[in-house]
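[1] need a 3D model of the following:
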Amino acid sequence: MLFLEKTDFLIRLVKQLAFAAFLNQVLRVGLTGTAT
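    Down below sits the predicted model:
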């Protein structure tokens, strides 16, 4: 039970990190796009 909870937490954490990285990349591309 504890192992499953930890795995679920890790998966959620990875998803959040991936989403944050995706947003960061989109914002960076948007800023460079408007700058040029």
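[2] going forward, measure contacts and count neighbours with C-alpha atoms only.
    OK.
[3] helices along this structure, start to end?
    2-35 (DSSP state H).
[4] check contacts around F3.
    By Cα atoms under 8 Å, 6 or more residues apart in numbering, the contact list for F3 is empty.
[5] look up how far L10 lies from it.
    Distance of F3 to L10, computed by Cα to Cα, to the nearest Å: 11 Å.
[6] second input sequence below; structure requested for side-by-side comparison:
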Amino acid sequence: MKILIIEDERHNANRLQAMVKEINPENIVCDILESVT
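    Okay, here's the model as predicted:
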């Protein structure tokens, strides 16, 4: 169950990264997210 939850959170982070990339091409927030995950 824990593995599924971790995968879920990683998937959500990837989706958030994709949305942020469309809005902010500089990828500042994406770099922060990558360092967090």
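[7] the aligned partner of R28 of the first structure in the second structure - how many residues pack around it?
    The equivalent of R28 of the first structure in the second structure is K21 (alignment by TM-score structural alignment). Applying other Cα atoms under 10 Å, we find 15 residues neighbouring K21 of the second structure.
[8] test my guess that K21 of the second structure contacts C30.
    Yes. Counting by Cα atoms under 8 Å, K21 of the second structure touches C30, with 7.2 Å between them.
[9] okay, buried residues for stretch 23-36 of the second structure please.
    For stretch 23-36 of the second structure, burial by neighbour count (16 or more other Cα atoms under 10 Å) applies to C30.
[10] for it, which outside residues touch it?
    By Cα under 8 Å, 6+ apart, stretch 23-36 of the second structure touches A13, Q17, V20, K21.
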